[in-house]
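# what follows is a predicted protein model with its sequence.
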Amino acid sequence: MTHPGDPANQPQQPTGTPLPGQWQGAPGQWQGAPPPQQPRGGAGGLLLLTLQGSPLTASMLTPKVFIDGFPVGAAYGLNTIPVPPGRHTVRAEATWIVKYGQASYDFDAQPGQQVEVFYASPMIQFMKGRMGPVKQKRPGVWLLVVILVIVVVIVVVS
């Protein structure tokens, strides 16, 4: 029979190497993906990353997002990502057979601060995307219109 105060009934604390995604060390040092909660050792900031578009208007595959080189789960729309205080680089890229639409943005996060960043993938594969602190225009719109007009003219003429 065991008693409530018995050490065998106490939850075990994890030991050893942290799992990927756990905060490790001083601010700015990641072990795996950024942590899902505020890092230990002080309050961090929030990256408010908006992936513009949807699977119908941009790409069926959601762009991949990286913070300081580490992958972060993201979806179309607003993504709230905790980051430790300091300088960071957010990077995004779209993929359809090959990588395209690469764009990056450097930002400083202060404790309690929210930093807004917007990413727009291009309309045409093999072009670069756009990323910045305000809503971005989709690159390649005019090129896509010109290509479609040429195709329609060829079909009508033949």
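Yep, that arrived.
# please make it C-alpha for all contacts and neighbour counts, starting now.
OK.
# what helices and strands are in contact with the helix or strand containing Asn79?
Here Asn79, judged by DSSP states H and E, is contained in strand 77-83. Under the contact criterion of 3 or more C-alpha pairs under 8 Å, 6 or more residues apart in numbering; DSSP states H and E, strand 77-83 touches strand 45-51.
# which strands and helices sit next to the helix or strand following the strand it packs on?
Later in the chain than strand 45-51, the nearest helix or strand by DSSP H and E is strand 64-67. The helices and strands touching strand 64-67, judged by 3+ C-alpha pairs under 8 Å, 6+ apart, are strand 70-72, strand 86-96.
# second structure follows, compare the two:
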Amino acid sequence: MTLQLDDIDLKILALLQQHGRLANQELASLVGLSASPCSRRVKALEEAGFIAGYATLLDPKHFDLQLTAYIQVRLEKHSQAILDAFELAMSSYDEVLECCLLTGSDADYQLKVLVCDMEAFKRFLLEKLTTQQDIAGIRSSFVLKQVKNQTAIPLPKS
């Protein structure tokens, strides 16, 4: 059975995306419910998979992580085994925040990498990324300024 979202569910989701630490009582007040029904709705949203989890977002600057790079990787071959091996390797590297398989590009994958400085980037590139088999090309771009960074997804309007 699929959960049908109503206006209150959408308000709950929007508020939790922006303020994940809201106490149930405060959340209930903001959406116009009492605490018990609000708690039941949140539990139903979790069980239905609309809420994938909860996280605390950290500021990388406080951990001396100053350099963000986007790396496009082109592979020589595209068998499922090669793709799986590349994805497994990228998933194991702490520096890789995102790894996306692409279409409509010369690259096969795009990585978002976060490191402290150019020396750390060089180590990642030479000791980890380029040691992977079947890489045909790598193109790196460095973030000069982050204009927008949001984790909340757009929700449908009611």
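On my side now, so go ahead. Since the structure is predicted, the reported quantities are computational estimates derived from the model, not experimental observations.
# TM-score them against each other, please.
Laid over one another, the chains give 0.30 as their TM-score (TM-score structural alignment, normalised by the length of the first structure), with 84 aligned residues with a C-alpha RMSD of 5.1 Å.
# before we move on, back to that, okay if I get the helices and strands packed on strand 64-67 of the first structure as TSV plus mean neighbour count and distance to Leu51 of the first structure?
Shown next, in TSV, are these (neighbours: other C-alpha atoms under 10 Å; distance: least, C-alpha to C-alpha, whole Å):
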stretch	mean neighbour count	distance to Leu51 of the first structure
strand 70-72	18	13
strand 86-96	19	9
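# among the ones you listed, which is nearest Gly132 of the first structure?
Among these, the nearest to Gly132 of the first structure by C-alpha to C-alpha is strand 86-96 (10.1 Å).
# tell me the first helix or strand C-terminal of that closest one.
By DSSP H and E, the next helix or strand past strand 86-96 of the first structure is strand 98-109.
# buried residues, that following strand. List them.
Going by neighbour count (16 or more other C-alpha atoms under 10 Å), the buried part of strand 98-109 of the first structure is Tyr100, Gly101, Gln102, Ala103, Ser104, Tyr105, Phe107, Asp108, Ala109.
# format the helices and strands packed on strand 64-67 of the first structure as a markdown table; extra columns: distance to Gln114 of the first structure.
Output for those, formatted as a markdown table (distance: least, C-alpha to C-alpha, whole Å):
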| stretch | distance to Gln114 of the first structure |
| --- | --- |
| strand 70-72 | 17 |
| strand 86-96 | 13 |
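# between the ones you listed, which one is closest to Tyr119 of the first structure.
Checking those against Tyr119 of the first structure by C-alpha to C-alpha gives strand 86-96 as the closest, at 7.4 Å.
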